[in-house]
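J.: what's the 3D shape of this:
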Amino acid sequence: MDAATAPSFHNNEPHGNDMAQRLNWLRAGVLGANDGIVSVAAIVVGVAGATAATGPILTAGAAGLVGGAVSMALGEYVSVSSQSDSQRALIEKERRELAEEPEEELAELTALYLAKGLSPETAGKVAEELTAHDALAAHLSAELNIDETDIVSPWHAAFASAVAFITGAILPMLAILLPPPEIRVPVTFAAVLLALALTGALGAWIGGGSKARAAVRVVAGGALALAATFILGNLLGATGVV
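T.: Model (predicted):
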C-alpha cells in the first residue's frame, strides 16, 4: 500500500479498541481515587471534629481505607465478572451459530452492512471478505460490538479498583495526621479540595468535557461531605456522646 492509498489518521485522535480501553481504565482509576479521597477524608474529619486525639483518628481512617478498598474491589469484581460471563456466553453462541448455520450467518452479516448504508453488492462483498478473514471476529464486531481479545479480567479490575481507592485515601490520612492538632482540619480541607479539583479536571479531560465545570462539581460535593461530617463529629463531641 503506497502513500496515496494508505489510510491517514490524525495524531490526536484515538483509533482502535486499545486506546478506548486505556482511556476507560484511566477514567476508572481517577474515579476510584476520587472515592478514596472523599470517603476517608469525610471519616477522619468527622472524627477530628469529635476529638483531637490521634489514636481514634488513625483507627477510623485506617478502617475506612481498608474497608473502602475491599468494598470497591468486591463491587468491581462482581460487576466485571457478570459482564465478562455475559460476553463469553455471547461469543460461544456466535461461534456455535457460525458452525451450524454458516449461510444464514453470512446473510445476516450482509444485512447488517446493508443497514449501515452500503449497496447490496458492496455489502455482500464486505461480508464475504470479512467472513473469509475471520468470521467470528466479523460477527462479534458487527452484531455485538465485542472484541474477543478485550474481555476484562475481574481480578485485574478488582485489583486496579482497590489500588486506585488506596492511592486516593492516603492523601487525607497524611493531611490529618502530619500537621499539629490545631491546624490539622483546615490543612485536610485544603489538601482534599485541591486534590478533588485536580481529579475532577483530569476526569473531564479524559472524557473531553469541561475541566472547570467538572472540578467545581467535585469540589462542591467534597466540601459538602467534609463540612457535614465535621459538624456531626463536633456536635457528638460537644454533647459527650463520644
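J.: rest of the way, CA atoms for contacts and neighbours
T.: OK.
J.: what about residue 59, how many residues nearby?
T.: 13 (other C-alpha atoms under 10 Å).
J.: and residue 98, by the same measure?
T.: Neighbours of residue 98 using other C-alpha under 10 Å come to 18.
J.: check residue 54 too.
T.: Neighbours around residue 54, by other C-alpha under 10 Å: 13.
J.: hmm, it is touching residue 173, no?
T.: No: counting by C-alpha atoms under 8 Å, residue 54 does not reach residue 173; the two are 11.1 Å apart.
J.: give the contact list for the residue nearest the centre of the chain.
T.: Centroid check for the chain by C-alpha atoms, centre = their mean gives residue 28 as the closest residue, at 1.8 Å. By C-alpha atoms under 8 Å, 6 or more residues apart in numbering, the contact list for residue 28 reads residue 161.
J.: how far away is it from residue 197?
T.: 17 Å (C-alpha to C-alpha, to the nearest Å).
J.: look up how far residue 232 lies from the closest residue to residue 196 other than its chain neighbours.
T.: Nearest in space to residue 196, with sequence neighbours left out and distances taken as C-alpha to C-alpha, 6 or more residues apart in numbering, is residue 219 at 5.7 Å. Distance of residue 219 to residue 232, given as C-alpha to C-alpha: 20 Å.
J.: likewise for residue 70?
T.: Counting by C-alpha to C-alpha - residue 70 and residue 232 are separated by 26 Å.
J.: do the same with residue 100
T.: 65 Å.
J.: out of the two, which sits in the busier spot?
T.: Shown here are residue 100 and residue 232; by other C-alpha under 10 Å, residue 232 has more neighbours (17 against 11).
J.: now show me the structure for the sequence below, then we'll compare the two:
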Amino acid sequence: MSAEGHGGDGGTSTELPSFLDFIPSDAHSQFFGLTKHEWVPIVMSALIIIFLGLFSLLATRKLRMVPGRIQSLLELIVEGLENFTKSQMGRVAERFIPFIGTFFIYIFCMNMLGQIPLFHSPTSNLNTTVALALIVFFATQYQGIKSKGVFGYLKHMVGKPVWLAPLTFPLHIMQEVLSRPLSLSMRLFGNILGEDTVIAIFIGFAPFLLGFIPLPIHLPMVFLALLGSTIQAMIFALLASFYIAGAIGIHDEEEHH
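T.: Alright, predicted model coming up:
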C-alpha cells in the first residue's frame, strides 16, 4: 500500500487508498452528484451502521442468565456507558444513555475503521463530524426548550445578573450556534485526520528505507491512533452529555445544592 493524494475538493490530501479506489471507473465521474472519493466517508459510515446493527441483533438474540463471552462483553460496555452518562447528567441520565452511548460506540468504530487496510475513518472527513455536531446542537436546543419552555430557555440563556443581558445573551447565542458545534466538529476531524495522515506518510516512507522490503515503521503511530481514537470518542460523548445537561439545567441544580 502506498500513500496517494486526492483532490476531490480542489485540494490535495495524503491518504491511503480505500477499496473504492479499485473500482474501475473515472475518479471524476459522479454518482448522484458525488465523485467516487466523496462517496468514501458515506460508504464507510454505512458499513459501520450495518456492522453494528447486525452485531447487535446476533449478539442479543439469545441472552442467558449465565452470560457467555460476548454477552459479558456487552454487559460490561453497557454498564460502563451507564456509569459514564450518570456521572455527567445526574438525574436525567437514564433517558439519555442510549443517545450518548450510541454516539460513543458509533464514533469509536468510525475512528478505528481507518486502521484496517483499504478502509478509511469517516471522521477524518469534515462533513461527517459537522453532521455529528449538528445532531448534538439540535438535541441540546430541543431538550432545553422541552425542559424549560421557550421563555424559560431564553431566560436561561440570559443568565444572571439580568442587567448584563445585552452582553451575555449574544455571547450565549454565539456559543450555542457557532462555538460549540465548531469545536466539536473540528476537534474530532483534526485529530483523526492528523493520525491517519501521519500513518499514511510513514507507510509511504517505508519502501524508501529498505527498498522493497516492507518495514512497519508506522506501527507505533497505529497504537497511538488507537488510543487517540478512543479518547476522541469519549471527549465527544462527554461534551454532548455536558451540553444537554446544561440546557436542561442540571448544572444549575448542582450549584444550588
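J.: now the TM-score, please.
T.: Here the TM-score for the pair of chains, by TM-score structural alignment, normalised by the length of structure 1, is 0.30; 114 aligned residues with a C-alpha RMSD of 5.5 Å.
J.: counting neighbours, which bits of the helix or strand containing the residue nearest to the centre of structure 1 end up buried?
T.: Per DSSP states H and E: residue 28 of structure 1 is located in helix 17-50. By neighbour count on 16 or more other C-alpha atoms under 10 Å, the buried set for helix 17-50 of structure 1 is 26-50.
J.: after it, next one along is what?
T.: Taking DSSP H and E, what comes next after helix 17-50 of structure 1 is helix 54-100.
J.: hang on, the earlier thing: helix 17-50 and the strand or helix carrying the residue nearest to residue 196 of structure 1, what's the angle between them?
T.: Element membership for residue 219 of structure 1 (DSSP H and E) is helix 211-238. Here helix 211-238 of structure 1 points in a direction 30 degrees away from that of helix 17-50 (axes from the mean of the first three to the mean of the last three C-alpha atoms, to 10 degrees).
J.: elements contacting helix 211-238 of structure 1?
T.: Secondary structure elements in contact with helix 211-238 of structure 1, counted by 3 or more C-alpha pairs under 8 Å, 6 or more residues apart in numbering; DSSP states H and E, are helix 17-50, helix 184-207.
J.: of all those helices, which lies closest to residue 163 of structure 1?
T.: Comparing these against residue 163 of structure 1 with C-alpha to C-alpha, the closest turns out to be helix 17-50 (8.3 Å).
J.: now the closest one, how far from the chain's geometric center?
T.: Centroid displacement of helix 17-50 of structure 1 relative to its chain, using C-alpha atoms, centre = their mean, to the nearest Å, is 9 Å.
J.: and the angle from it to helix 184-207?
T.: Using the same axes, to 10 degrees: helix 17-50 of structure 1 against helix 184-207 is 160 degrees.
J.: next, the angle from helix 17-50 of structure 1 to helix 54-100.
T.: 160 degrees.
J.: show me which residues of stretch 89-99 of structure 2 are buried.
T.: By 16+ other C-alpha under 10 Å, the buried positions in stretch 89-99 of structure 2 come out as 89, 93, 96, 97.
J.: let me fix that, I meant to ask about stretch 230-248 of structure 2.
T.: Per 16+ other C-alpha under 10 Å, stretch 230-248 of structure 2 contains these buried residues: 230, 232-248.
J.: among the residues you listed, name the ones in strands.
T.: Among the buried residues of stretch 230-248 of structure 2, DSSP state E puts none in strands.
J.: which of the residues you listed fall in helices?
T.: Mapping these onto helices (DSSP state H) picks out 230, 232-248.
J.: how far away is the residue lying closest to residue 214 of structure 1 once chain neighbours are set aside from residue 97 of structure 1?
T.: Once flanking residues are discounted, residue 214 of structure 1 sits nearest to residue 200: 5.3 Å by C-alpha to C-alpha, 6+ apart. From residue 200 of structure 1 across to residue 97 of structure 1, the span is 45 Å (C-alpha to C-alpha).
J.: comparing those two, which residue is more hemmed in?
T.: Set residue 200 of structure 1 next to residue 97 and count neighbours by other C-alpha under 10 Å: residue 200 wins out with 24 against 15.
J.: I figured that one hits residue 222, correct?
T.: No: here residue 200 of structure 1 does not reach residue 222: they are 10.8 Å apart, not a contact under C-alpha under 8 Å.
J.: grab the most central residue of structure 2 for me.
T.: residue 107 (3.7 Å).
J.: next one: that one relative to residue 149 of structure 2, how far apart?
T.: For residue 107 of structure 2, the distance to residue 149 of structure 2 (C-alpha to C-alpha) stands at 31 Å.
J.: please enumerate the helices of the stretch 1-150 of structure 2.
T.: 36-60, 69-89, 93-113, 126-158 (DSSP state H, counting those that start in this stretch).
J.: need those in TSV with distance to residue 205 of structure 2, can you?
T.: Compiled in TSV, these are given as follows (distance: least, C-alpha to C-alpha, whole Å):
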stretch	distance to residue 205 of structure 2
helix 36-60	24
helix 69-89	38
helix 93-113	22
helix 126-158	26
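J.: now for those helices, which one comes closest to residue 168 of structure 2?
T.: From the helices of the stretch 1-150 of structure 2, taking C-alpha to C-alpha, the stretch that ends up closest is helix 126-158, at 6.0 Å.
J.: next, the angle from the closest one to helix 36-60.
T.: 70 degrees.
J.: now do the buried residues in helix 126-158 of structure 2.
T.: Neighbour-count burial for helix 126-158 of structure 2, counted by 16+ other C-alpha under 10 Å, picks out 126-130, 132-134, 136-137, 139-145, 148, 153, 156-158.
J.: which ones are touching the nearest residue to residue 236 of structure 2 once chain neighbours are set aside?
T.: Excluding its sequence neighbours, the residue lying closest to residue 236 of structure 2 (C-alpha to C-alpha, 6+ apart) is residue 184, at 6.8 Å. Neighbour list for residue 184 of structure 2: 129, 130, 133, 236, 239 [criterion: C-alpha under 8 Å, 6+ apart].
J.: hmm, the fourth one is touching residue 104, no?
T.: Yes: with the criterion set as C-alpha under 8 Å, residue 236 of structure 2 and residue 104 qualify as a contacting pair; they are 7.4 Å apart.
J.: tell me the angle of the host helix or strand of residue 197 of structure 2 relative to helix 126-158?
T.: Here residue 197 of structure 2 sits within helix 180-209, counting by DSSP H and E. In terms of direction (the same axes, to 10 degrees), helix 180-209 of structure 2 departs from helix 126-158 by 150 degrees.
J.: check which residues of helix 180-209 of structure 2 are buried.
T.: 180-182, 184-186, 188-189, 191-193, 195-207.
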